[in-house]
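[1] next one to model:
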Amino acid sequence: MVLPVIVACEIGFWVAIAAGLTLRYGARRPRAGAVVLACAPVVDLVLLCATVIDLRSGSTATWHHALAAAYIGFSIAYGHRMIRWADVRVAHHFRGGPAPVRLHGAAYARACWADVVRTLIAVAVTVGLLAGLVALVGSPERTEALTAFMPAPLVVLAVDVVAAITYTVWPRQPRRRDEKRELSSAASRVS
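    Predicted structure coming up:
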């Protein structure tokens, strides 16, 4: 039962973002758009409730339940950033806002380390939810899939740390078109 709810929640998350941005920029109702965007985290609450109800009704935990915990953890840690990412692009394309900045060099490395912190938060929330679900069910036989899943988020964190180290040691270089864009914007500022 939980896997379809996860899929529905992911779709619901992006529908809430699309509706909020449509209200903000398409209908020119920034407050209404902000309210709808603020409702996107409600999706996480729905998923958590569905997971708890399913396990409390006697279901044996599967990887779907563990995936629900991971989805919630990463949504909490990265949700605001994903909304901001979409907002900048929609504002640029439909309202003439500033173009999204493509980071490189030390700025990109700092952004990677900020992602490490977000991933650490996501891992902590995920493992905390998994441990909470194990305690809630109170039956090690029924929660074996949850305890087996606990190391998986740590692997994601390790990959994120390696990527941050890599971009710190070997900074990301700007693309040629990014260099041209920076030169043309600098020239227009001088004029």
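
[2] every contact and neighbour count from this point should use C-alpha atoms.
    Fine.

[3] tell me the buried residues in the strand or helix carrying residue 155?
    Using DSSP states H and E, residue 155 maps to helix 151-169. By 16 or more other C-alpha atoms under 10 Å, the buried positions in helix 151-169 come out as 153, 154, 156, 157, 160, 161, 163, 164, 167, 168.

[4] what does stretch 101-118 give?
    104, 106, 108, 109, 110, 112, 113, 115, 116, 117, 118.

[5] isn't residue 31 up against residue 24?
    Yes. Under the criterion of C-alpha atoms under 8 Å, residue 31 makes contact with residue 24 at 7.2 Å.

[6] which one of those two has more residues nearby?
    residue 24 (22 against 12; other C-alpha atoms under 10 Å).

[7] let's see this one next to it:
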Amino acid sequence: MIGAAIIGAELAFWIVLVLALVCRYLLRRRRLSTIGLLCLPVIDLCLLSFVVVDLVHGAAPQPSHAFAASYLGFTVAFGHSITRWADERFAHRFAGGPKPVRPAKGSAAYVRQLWIEWLRVVLAVGLSALILFGLATVVCRQPVPHSLEQAASSPLWGQMVLLGMVTVIWFLAGPAFARVTTSTTASR
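    Purely as a prediction, here's the structure:
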């Protein structure tokens, strides 16, 4: 059931986002568009409420509960940038806006973008960990584990360990080894 709620939340996010952009650029209803964009966080709150209600009513914590908490953290951290990304492309396609520009690989802007993205991951993981901690300790009344083995036995605590690994891998695959190359510096 939680899996369906996560899929529903993701679909609702994109449907509301597209409808808000249609209102803004095609229908020229900026206020209605703003209301639609303000509804995006409400979708996340509904998903969190659904997870809490499910756990309060006695459902055993499942990986889907943990994934929902992670989903919430990542949508809060990346929601604004995803909305901006979609807005730029929609404005270009339907309202004569400028073509979205991607920084050249190896440029200072590209390296900066990698660091900003990774910092969003850190924020997403921090928010997810807070939600998971609240679900585990307050809602499910699970004790804090004292070892990785204990953490792995609970989907909620185990997800925190997994999120830590995702953060490290994202860092190593992204900004850790990114450097400004001389060819992009010389072409400026």
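
[8] on that earlier part again, next step: the buried residues of stretch 101-118 of the first structure restricted to helices.
    Mapping those onto helices (DSSP state H) picks out 106, 108, 109, 110, 112, 113, 115, 116, 117, 118.

[9] from those, pick the one nearest residue 79 of the first structure.
    Distance to residue 79 of the first structure, by C-alpha to C-alpha, is smallest for residue 118 among those, at 10.2 Å.

[10] now do the same contact list for the closest one.
    77, 78 (C-alpha atoms under 8 Å, 6 or more residues apart in numbering).

[11] what's the match for it in the second structure?
    Under the alignment (TM-score structural alignment), residue 118 of the first structure pairs with residue 120 of the second structure.

[12] again with residue 4 of the first structure
    Residue 4 of the first structure maps onto residue 4 in the second structure, by TM-score structural alignment.

[13] mind checking how far its match is from residue 50 of the second structure?
    11 Å (C-alpha to C-alpha, to the nearest Å).

[14] compare those two and say which is more crowded by neighbours.
    Counted by other C-alpha under 10 Å, residue 4 of the second structure and residue 50 do not tie: residue 50 has more neighbours, with 18 against 10.

[15] in which helix or strand would I find the more buried one?
    helix 40-56.

[16] what's the average distance of that helix to the first structure?
    Relative to the matching residues in the first structure, helix 40-56 of the second structure has an average distance of 0.4 Å after the fit, by mean C-alpha distance after the TM-score superposition for the first structure.

[17] same for that helix, what does it pack against?
    Where contact means 3 or more C-alpha pairs under 8 Å, 6 or more residues apart in numbering; DSSP states H and E, helix 40-56 of the second structure is packed against helix 2-21, helix 63-95.

[18] spatially nearest residue to the residue nearest to the spatial centre of the first structure, not counting backbone neighbours?
    Central residue of the first structure (C-alpha atoms, centre = their mean): residue 78, 3.0 Å from the mean position. Using C-alpha to C-alpha, 6 or more residues apart in numbering and skipping the chain neighbours, the partner closest in space to residue 78 of the first structure is residue 118 (6.6 Å).

[19] check residue 108 of the second structure too.
    residue 180 (5.5 Å).

[20] looking at it, the one you found is touching residue 112, isn't it?
    No. The pair residue 180 of the second structure / residue 112 is not scored as a contact, 9.6 Å apart, by C-alpha under 8 Å.

[21] what are the buried residues along stretch 88-102 of the second structure?
    Buried, per 16+ other C-alpha under 10 Å, within stretch 88-102 of the second structure: 88, 90, 91.
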